[in-house]
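Q: Everything below, folded, please.
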Amino acid sequence: MLRGGAGTMGTYTHDRDWVRYDQPRRGIETLNAFFRGHAFDRHAHETLAVACTDSGVQRFRYRGRQHDSTCGGMIVLHPGEAHDGECGADDGFAYRMVYLDPSYGLELLREADLGPHLPFAPDPLTRDPHLGRAFAVLWDALGEPGERLRQDEALVRLWQSLAGNRARGQAVPSVSYRLARVRDALADAPQEHWSLDELAALAGMSRFAVCRAFRRAYGVPPYTYLLTCRLARARQDLAAGVPAAEAALAAGFVDQSHLTRNLKRRFGMAPGRFARAAAGVVG
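A: So this is what the prediction gives:
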């Protein structure tokens, strides 16, 4: 199993998949995992995701293209943009990922006069050494819960690297305020059983138009985005020790089995295993 600080390689077994999940502080989630085959189905995150491939070939589809990240490759995925994941070679792949609250990054960028938008990476794969070092520093810092200042400095450094890595003059995709209203409603109340009529009314658009425009804007249809929000809510509850059945209902799933199916498709593990991973039990 992969262990050790950022920038170092630990040892890991190849006999089965494993995942380690953590919420080291508010607004940040981390995932350290190894997969031999299919890792997760197509989905989107509400966060900015930055990852480092530690071994093997990490294959994913993003913005209509297939990408292969090898050892040392950095991956940057924008909030709301759909992707999947699988192994691109027979011996599996290991990676570390940090999920960042975009609102914190926006605040930092505005303070530094680096623009009103999140850094937009036209290519999700990069070997930019500045970003790689910033990621390694942050990963190390997050491993020391009591060192708040060290973590803050590492976060600033990572966001600065992301801002410096974006393409010059690259336009940030704009999203209609109408669609943003739908997205925010789904994110704020994932436990609600929304109908397409309700979403169309929120957007002031026809049902056909809101489905088509939402997918174009966020890479997934409204229901897939709603599942993403429900999984985020359920993951928070599971990490806090809430029983799986209660977490499922609170997040808007029909029952525990509904949560289990979706959690396994997106994160490669059932609720019980996810809860153990969140508690620091690897494997």
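
Q: going forward, measure contacts between C-alpha atoms and count neighbours the same way
A: OK.

Q: Let me see the contact set for the residue nearest to residue 215 when sequence neighbours are not counted.
A: Once flanking residues are discounted, residue 215 sits nearest to residue 221: 4.7 Å by Cα to Cα, 6 or more residues apart in numbering. Residue 221 sits next to 211-212, 214-215 when contact means Cα atoms under 8 Å, 6 or more residues apart in numbering.

Q: and the gap between residue 221 and residue 157?
A: Residue 221 sits 34 Å away from residue 157, taking Cα to Cα, to the nearest Å as the criterion.

Q: show me where the protein has strands.
A: With DSSP state E as the definition, the chain shows strands at residue ranges 18-25, 28-35, 38-43, 48-55, 58-62, 65-69, 74-77, 83-87, 93-100, 125-126.

Q: can you give me the helices in the stretch 51-200 of the chain?
A: In chain order, the stretch 51-200 of the chain shows helices spanning 102-111, 129-142, 148-165, 177-188, 196-203, with DSSP state H, counting those that start in this stretch as the criterion.

Q: Make TSV out of the ones you listed and add distance to residue 32.
A: Shown next, in TSV, are the helices of the stretch 51-200 of the chain (distance: least, Cα to Cα, whole Å):
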stretch	distance to residue 32
helix 102-111	21
helix 129-142	11
helix 148-165	18
helix 177-188	25
helix 196-203	36
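
Q: Put together a markdown table for the ones you listed, with mean neighbour count and distance to residue 17 on each row.
A: Output for the helices of the stretch 51-200 of the chain, formatted as a markdown table (neighbours: other Cα atoms under 10 Å; distance: least, Cα to Cα, whole Å):
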| stretch | mean neighbour count | distance to residue 17 |
| --- | --- | --- |
| helix 102-111 | 16 | 29 |
| helix 129-142 | 20 | 21 |
| helix 148-165 | 18 | 29 |
| helix 177-188 | 17 | 30 |
| helix 196-203 | 16 | 38 |
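
Q: how many neighbours does residue 117 have?
A: Here the neighbour count serves as a burial measure; for residue 117 (other Cα atoms under 10 Å) it reads 18.

Q: ok, the nearest residue to it once chain neighbours are set aside to residue 156 distance?
A: Among residues not flanking residue 117 along the chain, residue 106 sits closest, at 6.5 Å (Cα to Cα, 6+ apart). When distance is defined by Cα to Cα, residue 106 is 11 Å away from residue 156.

Q: again, but for residue 219
A: In this structure, residue 219 lies at 28 Å from residue 156, with Cα to Cα as the measure.

Q: The structure of the following sequence is requested for comparison with the preceding one:
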Amino acid sequence: MASRREGARDSEWARHWQYPGVPGLDLLRARYVRHSFTRHSHEGFVLGAVRRGVEDVVMPGETIRARPGTVVMINPEVPHSAHAGVPEGWSYATLYPSSTLVAAIAEEETTLRGTAGFGETIVEDEDTAQLIRAVHRAAEEGNALAADSVLRVAVARLLHRHGQSLPRREPLATGARTAALARELLQQRMAEPPSLEQLARELGTSPFALLRGFKAAYGMPPHTWLTNARVRTARRLLESGTPPAAAAAAVGFTDQPHLNRHFSRIVGVPPGAYQRERARTYKTVEPPGP
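A: Below you'll find the model as predicted:
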């Protein structure tokens, strides 16, 4: 199990992996005490169930306290951060279903139209929290039928109880159009990004106007967004077998420790542990344990 250290009362451990039996799903099971997640977002959904302790999740405009019996639901591209809400930290199971997987379940099992998502960020729902943990157990046992079945039941239940059609994107105003162009330039020049002043000059605006417009559009300033984008790209490189040091250089981090620090604070495990799990789960399907 990746990055696991047992024994001390304040020990932390985590496993972030994919199970080949359920395409379109990442899984994270962990106990964190001192660890914190910096502001970031995901391309897909986040469905989390705390088993012990309290996790404070900082969402736009509010901080929610995730306790046992609750389910946290975060829609794609919504910026958030997290840290322990009590001295003993928290342990939890989290599912990261892709947008494509959730959309397929919504189309088959609900009457939601357009882009399906969740209208609430946290709910009291012990039954579904147990299902989230059951998906992990089934995947860890190598039971593809159970893992896939329980995942679909859990997502369908959450969509029925708390789902809604997400608002359609309105035509971009001038500030949002400029922010979108800035994002494209940062993506293209990830390894050697311009300064805020240079970026603003290229786009024909001022640094503060760009800073305000970018944060309004994406919920985080350009430098935070760039770190998140670098980690996303590094994940894909690691999954393809690129060594961590080479991945760090490719996305613009100064060295591997620089990648390690940011990767761990966004993904929840170091890049080496992430890559080892991907190599194991992509290339081999292990039989159930004894």
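
Q: just to revisit the earlier point, which residue in the second structure aligns with the residue nearest to residue 117 of the first structure?
A: Counting by TM-score structural alignment, residue 106 of the first structure lines up with residue 103 in the second structure.

Q: now swap in residue 52 of the first structure and tell me
A: The alignment partner of residue 52 of the first structure in the second structure, by TM-score structural alignment, is residue 49.

Q: and that match, what is it in contact with?
A: By Cα under 8 Å, 6+ apart, the residues touching residue 49 of the second structure are 66, 68-72, 92-94, 129-130, 132-133.

Q: Dump the residues you listed to a markdown table, plus distance to residue 277 of the second structure.
A: Supplementary listing: the contacts of residue 49 of the second structure in a markdown table, determined by distance: Cα to Cα, whole Å:
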| residue | distance to residue 277 of the second structure |
| --- | --- |
| 66 | 27 |
| 68 | 27 |
| 69 | 29 |
| 70 | 28 |
| 71 | 26 |
| 72 | 25 |
| 92 | 19 |
| 93 | 17 |
| 94 | 16 |
| 129 | 24 |
| 130 | 24 |
| 132 | 20 |
| 133 | 19 |
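
Q: nearest to residue 178 of the second structure, of those residues?
A: Closest approach to residue 178 of the second structure among the contacts of residue 49 of the second structure (Cα to Cα): residue 72, at 32.5 Å.

Q: From residue 48 of the second structure, how far out is that closest one?
A: In this view, residue 72 of the second structure and residue 48 of the second structure are 5 Å apart by Cα to Cα.

Q: tally of neighbours for residue 66 of the first structure?
A: A count of neighbours around residue 66 of the first structure, defined by other Cα under 10 Å, yields 12.

Q: So what does it match up with in the second structure?
A: Looking across to the second structure (by TM-score structural alignment), residue 66 of the first structure lines up with residue 63.

Q: so what's the residue most central in space within the second structure up against?
A: Centre of the second structure computed as the mean C-alpha position; nearest residue by Cα atoms, centre = their mean is residue 42, 4.1 Å away. For residue 42 of the second structure, the contact set (Cα under 8 Å, 6+ apart) comprises 76-79.

Q: These, buried ones only, as a PyMOL selection?
A: A single PyMOL command selects the buried members of the contacts of residue 42 of the second structure (16 or more other Cα atoms under 10 Å):
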select buried, resi 76+78+79
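
Q: Adding distance to residue 158 of the second structure, write the contacts of residue 42 of the second structure out as CSV.
A: What follows is those, written out as CSV (distance: Cα to Cα, whole Å):
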residue, distance to residue 158 of the second structure
76, 15
77, 19
78, 18
79, 21
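
Q: Name the nearest of the contacts of residue 42 of the second structure relative to residue 279 of the second structure.
A: Relative to residue 279 of the second structure, and with distances defined as Cα to Cα, the nearest of the contacts of residue 42 of the second structure is residue 76, at 25.8 Å.

Q: In contact with that closest one, which residues are there?
A: The contact partners of residue 76 of the second structure, by Cα under 8 Å, 6+ apart, come to 41-46, 99.

Q: what's the counterpart of it in the first structure?
A: Aligning on TM-score structural alignment places residue 76 of the second structure opposite residue 79 in the first structure.

Q: What's the match for residue 34 of the second structure in the first structure?
A: That one, residue 34 of the second structure, aligns with residue 37 by TM-score structural alignment.

Q: Give me the neighbour count for the closest residue to that match other than its chain neighbours.
A: Sequence neighbours aside, residue 87 is the residue nearest to residue 37 of the first structure in space, at 4.9 Å (criterion: Cα to Cα, 6+ apart). Residue 87 of the first structure is flanked by 22 other residues according to other Cα under 10 Å.

Q: With residue 36 of the first structure as the reference, measure out to residue 87 of the first structure.
A: Looking at residue 87 of the first structure against residue 36 of the first structure, where the rule is Cα to Cα, the gap reads 6 Å.

Q: anything in contact with each of the two?
A: Overlap between the neighbourhoods of residue 87 of the first structure and residue 36 consists of residue 93, taking contacts as Cα under 8 Å, 6+ apart.

Q: and residue 265 of the first structure, what is it in contact with?
A: The contact partners of residue 265 of the first structure, taken as Cα under 8 Å, 6+ apart, are 39-41.

Q: Make a ChimeraX selection of the buried ones in those.
A: Isolation of the buried members of those (16+ other Cα under 10 Å) is achieved in ChimeraX through the command below:
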select :39,40,41
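
Q: Let me have the contacts of residue 265 of the first structure in JSON lines, extended by distance to residue 253 of the first structure.
A: Supplementary listing: these in JSON lines, determined by distance: Cα to Cα, whole Å:
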{"residue": "39", "distance to residue 253 of the first structure": "22"}
{"residue": "40", "distance to residue 253 of the first structure": "19"}
{"residue": "41", "distance to residue 253 of the first structure": "18"}
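
Q: so which of the contacts of residue 265 of the first structure hold up in the second structure?
A: Checked against the second structure using both residues aligned by TM-score structural alignment, their matches' Cα atoms under 8 Å, the contacts of residue 265 of the first structure keep these contacts: 39-41.

Q: hmm, back to that, which one of the contacts of residue 76 of the second structure is nearest to residue 197 of the second structure?
A: Compare each of the contacts of residue 76 of the second structure with residue 197 of the second structure using Cα to Cα and the shortest gap goes to residue 41, at 25.0 Å.

Q: Residue 23 of the first structure -> the second structure?
A: Aligned partner of residue 23 of the first structure by TM-score structural alignment: residue 18.

Q: Done for today, thanks.
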